Structure formats: structure tokens, C-alpha cells
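> what's the 3D shape of this:
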Amino acid sequence: MFYQGVLTKMQTEFAEPIQYYLILENDFLNMNQLLDKTITMEFVKHQCLKCGLEKPIYRQGFCKDDFFDIPQAGDWIMRPELSTAHLDIEDRDLEYEKKVQLQPHIVYLANSSNVKVGVTRKGQVPTRWIDQGAHEAIEIVEAPNRYLAGITEVALKNYVADKTNWRKMLKNDIEDESLTEWRDRLKGYIPEEALEYFIASNKETNIIFPVNKYPEKPKSLNIEKEQSYTGKLVGIKGQYLIFEDDRVFNVRSNEGLVVRFSVA
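The predicted structure is shown next:
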């Protein structure tokens, strides 16, 4: 059976294990049901997620023209501390920026390859943790806007990592940590203007991924370069498809690519 469509990040459902869904133009695939099946992927073309045109993808699924124009790709997306909607100052589209920035945001600790600090909208919990491949996470600050969450992250990353080692995460080369102890340890470094939003008592969330076999030496699959690949799917973690030969495919980093799938 063949499936074809432009890639966007897999949708997830919090369960044991996490359920993954790939949404294509005319198909809705539960990827968990494809575990231990042989999948062939073929690169077809590019398709910008914004304009829909067949143009090279620059970043985040967008062509270069759209990436430097649309509010969904503003610098404050990756760097929340640059948010200015709370000051009524526009970056690219103030209406959109107010809608996104002026809502509750969570500063969290997640353990995927190591303990890291991050920021996400409250409505994206626990989706954000799942996408990062974290096996445990905890909320430590609930700020009323993106800016306050962003300056808190900046302050805390002087004392804890803010990046995930994707190879270590995929190999499951991780250690359990007491995130409540980390939370209490980091409290003293939270900026004064965000301290009132500190979450003093809550529990860790544990996440179980559908993986039958972890790769020993994960090697990233570049489907655009290779044009076609066939492999047995043995796991899904974060936004990665894991294959039996240790190849891994990051669906999110390939957004905007039109791919044809066939399942044996």
C-alpha cells in the first residue's frame, strides 16, 4: 500500500506507550502499527508549509521567502526572551504575536539525554516533552507570558543544559534523575520578576516510548540526498523513526518534504 504527502511533525497521544500519528494529505497513519514492518520511503519534491509552492525548504518547513516574513518563524520562537508582545511592540505581526506570547507558558526540566531546561506553551504539555524524547519531565514555573518564561530559561541555562544530545537520547543512554531535587536546587536562580510563578510542589511525568530496539550507533537518514530508503521500523522516540540497521529519520527536521511511503 502506498501513502504520499508533505511531512509535518508527527502528532502524539499520551499513553503507555506514546501513540504516534503521521498526518498526510489523504491518509492518517498510526505509526505504532507499523512497528516491525518494512517501510520504503521515497523523496518526491519540496512543498513549503506556508505558500504550498514547490520551493527549496530553508528552515522549519518553510521556503526562504516565507521564513523571513511570517510570524511563525520569528526569532522569538526559538528565543522566547525576545518576545515583545507584552510591551505592545510588533516583530512581524502583533496580532499573531499577542495570541501566542500572551498566554501561560511553562518553564520545565526534562531528561532525555541529560537534564535540560526548556520553555513551551502550557497547552503543549506534555507534547513538547514527547517531541524531545524525554523519559521524565517536570514543570517548575508557570509564567503568564512568553517573555517571563524566556528570561527564566536564560537565567537557568547557566546552571543546567538547554540542548538535547540526540544520539544519546536515541541510544537510550540515559540516567534517571530526581527532577524535584533539580527544581528545588534551581529555584534560587529564577529571576525575581518570575519567582512568584515558581511551582513548589508537583510530580514528575514519566513517558514510555514505543521502541523494540534502540540503535547502537544511530546514523541520520537524509532522504532528500538518498532519494529512496527501505528499512524495518523498530521504534519511535521523540520525532525520530528508528530502523533496524541503526538508521534514524527525524520527521520534524524534514517538514516540507513530500515523501511517498510503502509498507511491506
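> only C-alpha atoms from now on, for both contacts and neighbour counts.
Will do.
> so where do the helices sit in the stretch 51-200 of the chain?
For the stretch 51-200 of the chain, the helices defined by DSSP state H, counting those that start in this stretch cover 64-67, 75-78, 94-101, 127-131, 146-156, 166-171, 179-186.
> ranking these by burial, who's on top?
Among the helices of the stretch 51-200 of the chain, helix 146-156 has the highest mean neighbour count (mean count of other C-alpha atoms under 10 Å), at a mean of 24.
> so which residues of the stretch 101-250 of the chain form strands?
105-111, 115-121, 136-143, 205-206, 219-220, 228-237, 240-243, 247-250 (DSSP state E, counting those that start in this stretch).
> need those strands in CSV (columns: mean neighbour count).
As requested, the strands of the stretch 101-250 of the chain are exported to CSV (neighbours: other C-alpha atoms under 10 Å):
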stretch, mean neighbour count
strand 105-111, 27
strand 115-121, 23
strand 136-143, 25
strand 205-206, 15
strand 219-220, 14
strand 228-237, 21
strand 240-243, 25
strand 247-250, 21
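> tell me which of the ones you listed lies nearest to residue 155.
strand 115-121 (10.1 Å; C-alpha to C-alpha).
> that closest one versus strand 136-143: what angle between them?
Strand 115-121 runs at 50 degrees relative to strand 136-143, counting by axes from the mean of the first three to the mean of the last three C-alpha atoms, to 10 degrees.
> distance to residue 238 added to the helices of the stretch 51-200 of the chain, as TSV?
Below are these laid out as TSV (distance: least, C-alpha to C-alpha, whole Å):
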stretch	distance to residue 238
helix 64-67	24
helix 75-78	18
helix 94-101	24
helix 127-131	4
helix 146-156	21
helix 166-171	8
helix 179-186	20
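> one more to line up against the first:
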Amino acid sequence: MTYEGVLTKMQTEFQAPIQYYLVFENSFLNLNQLLDKSLEINFVGYQCLNCGKKKKIFRQGFCYDCFMSSAAAGDWIMKPELSTAHLDIEDRDLEYEKRVQLQPHIVYLALSSEVKVGVTRKTQVPTRWIDQGAVQAIPIVEVPNRYLAGITEVALKDHFADKTNWQKMLKNEVPDMDLIAERSKLKSFLPNEVQEYFHPEKEDLYELKFPVLQYPKKVNSLNLDKTANFTGKLTGIKGQYLLFEDGTVFNVRTYEGYVVKLSV
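Below is the predicted model of the structure:
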């Protein structure tokens, strides 16, 4: 079977284990069914996820022009504390920014390589944690906008990492931590504006199980710009990565906007 289309991040279903899908314009593929089977990936070209033009991808699936102009690629995406829609101040497109920023957001602790703090829209729970390869996650606060989530994350960065060590995550080198206990210690670290949203007594610990037959001992990232054709046996899926028997890992999210042909 052959599938061809523009890569976007894998769609998921929160089951045990997580179910993964690659969705193309006219077809989709349940990747869990390919475990322990050979998969060939061929790089065909580029297609910007924003303008649709066949232009080289710069970041986040966008060509350079779209990345520099689209409201969906503003600095507040990666740095929520820069959000200004609650002040009625526009960055690139105030209508879009209000739609995204002025909705409930979750600040959370996740356990993927170590305990990290992060921010996500409430509608992205638990998808955000699946995408990070977290084996456990727990909300800290639910706040009404992205700015409040951002300043909370900044305050907690002094006490927790804010990035995942992707190599440790893929090798399943995860420490034994009690996220409920970690959350209970946080109240004094929170900004005054979010103290009222802290409810540490909630029983809301998420456990995530990934479809992995074997974890790699060493990892080697597949770079489609350098290696246009790759074939390997799929042995696992974690976060947004495909794991292969020889230690090769492929970050689907990194190659959004790339046109590929997959042969199963």
C-alpha cells in the first residue's frame, strides 16, 4: 500500500495505548497497525500549510513569508506571557488572537524526561501531553486566558524545566516522580493573579501509555533534507516520533509541510 500527502502532526486518540493516525487530504493511516512492519518514507517536496504554495518550509510547516506574517506564528505562541489580546492590543491579527488567547488555558506538570512545566489550551488536554511523550501529567491551574497561563509558567520555570529532553524521552529514561506531591508544593510560587485558580485537591492525574514494542538505546534523527529515502521496521510511536528498529527516529512534527510518499 502507498500513501502520499502533506505531513501534518499525527492525530491521536487517548486510549491505552494511544492510537496514532497520519491524515492526508484523501486518506488516513492508523500507524499502530504498522508496528513490527517495514515502512518506507520518501521525500517528494514541500507545501506550505498556510498559503499552500510549493515553497521550502521554514518553521512549523510554514514557508518563510507565512511564518513572518501569519497570526498563527506570533511570538506569543511559544511565549504565552507575551499575549496581549486581553488588553485589546493586536500583534498580527487581533480577531485571531482573541479567539485563541481569550479561552481557558491549563498550566501543568508533565513527566516525559524530567518534570517540566508547560501551558496548553484546555481544548488540547490531553493531546498536548501525548505530543510531548509524557507518561504522566497533571494540571496546576486553569485560567481564563493565555497571558495568565504564561506568567504562571514563567514563575514556575525557576523550579522546573520547561523543555523536554527528547532523547531521554524516546529512550524512556523517565524518573520515578510523584506529580501530585510536586503540585502540592507550588502555591507559594504562583503569581498573585492566579492564586484563586489553584485547587491542589483535585484527583486529575493523567497516565499515558504509548504503543512501543522496544525503546532505542541510542537515537539518530532522520533528516528528510539530507536523506530523501528511508526504510525501516517500525517498533514504536511516542510523542510525535516514529521509532525504528535500527535506532532511527522520525519527528513528524518537525516535517509538517513536507510532501511524502509512504509505502507499507
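> any idea what the TM-score is?
Scored against TM-score structural alignment, normalised by the length of the first structure, the superposed chains reach a TM-score of 0.99; 263 aligned residues with a C-alpha RMSD of 0.6 Å.
> still on that earlier bit, to residue 92 of the first structure, which of the strands of the stretch 101-250 of the first structure lies closest?
Using C-alpha to C-alpha, these put strand 115-121 closest to residue 92 of the first structure, at 19.6 Å.
> and that closest one, what does it pack against?
strand 105-111, helix 146-156 (3 or more C-alpha pairs under 8 Å, 6 or more residues apart in numbering; DSSP states H and E).
> so for residue 245 of the first structure, which of these sits nearest?
Among those, strand 105-111 sits nearest to residue 245 of the first structure (C-alpha to C-alpha), with 25.9 Å.
> residue 66 of the first structure versus residue 45 of the first structure, what's the distance?
Look at residue 45 of the first structure and residue 66 of the first structure: by C-alpha to C-alpha, to the nearest Å, they are 18 Å apart.
> could you do residue 82 of the first structure as well?
For residue 82 of the first structure, the distance to residue 66 of the first structure - C-alpha to C-alpha - is 20 Å.
> check residue 44 of the first structure too.
21 Å.
> still on that earlier bit, for residue 152 of the first structure, find the nearest of the strands of the stretch 101-250 of the first structure.
Comparing those against residue 152 of the first structure with C-alpha to C-alpha, the closest turns out to be strand 105-111 (7.4 Å).
> that closest one against the second structure, how far on average?
When the second structure is superposed, strand 105-111 of the first structure averages 0.2 Å from its matched positions, counting by mean C-alpha distance after the TM-score superposition for the first structure.
> how distant is that strand from the center of its chain?
From the chain centre to the centre of strand 105-111 of the first structure is a distance of 13 Å (C-alpha atoms, centre = their mean, to the nearest Å).
> can you check stretch 208-221 of the second structure too?
Relative to its chain's centre, stretch 208-221 of the second structure lies at 16 Å (C-alpha atoms, centre = their mean).
> measure it end to end?
Across stretch 208-221 of the second structure, the terminal residues are separated by 24 Å (C-alpha to C-alpha).
> circling back to that earlier point, can you redo the strands of the stretch 101-250 of the first structure as a markdown table with distance to residue 257 of the first structure?
Shown next, in a markdown table, are the strands of the stretch 101-250 of the first structure (distance: least, C-alpha to C-alpha, whole Å):
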| stretch | distance to residue 257 of the first structure |
| --- | --- |
| strand 105-111 | 29 |
| strand 115-121 | 25 |
| strand 136-143 | 31 |
| strand 205-206 | 32 |
| strand 219-220 | 16 |
| strand 228-237 | 13 |
| strand 240-243 | 15 |
| strand 247-250 | 12 |
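> mind checking which of those strands is nearest residue 158 of the first structure?
It is, among these and with distance given as C-alpha to C-alpha, strand 115-121, at 10.1 Å.
> next up, the contacts around the closest residue to residue 117 of the first structure other than its chain neighbours.
Spatial nearest neighbour of residue 117 of the first structure, chain neighbours left out: residue 109 (4.7 Å); criterion: C-alpha to C-alpha, 6 or more residues apart in numbering. Shown in contact with residue 109 of the first structure (C-alpha atoms under 8 Å, 6 or more residues apart in numbering): 115, 116, 117, 118, 137, 138, 139, 140, 179, 183.
> the third one against residue 159, yeah?
No: under the contact definition of C-alpha atoms under 8 Å, residue 117 of the first structure does not touch residue 159, with a separation of 9.4 Å.
> quick one on the thing from earlier: so which of the helices and strands packed on strand 115-121 of the first structure gets nearest residue 229 of the first structure?
strand 105-111 (31.1 Å).
> if we can go back for a sec, closest to residue 31 of the first structure out of the contacts of residue 109 of the first structure?
Once C-alpha to C-alpha is applied, the member of those that ends up nearest residue 31 of the first structure is residue 137, at 23.8 Å.
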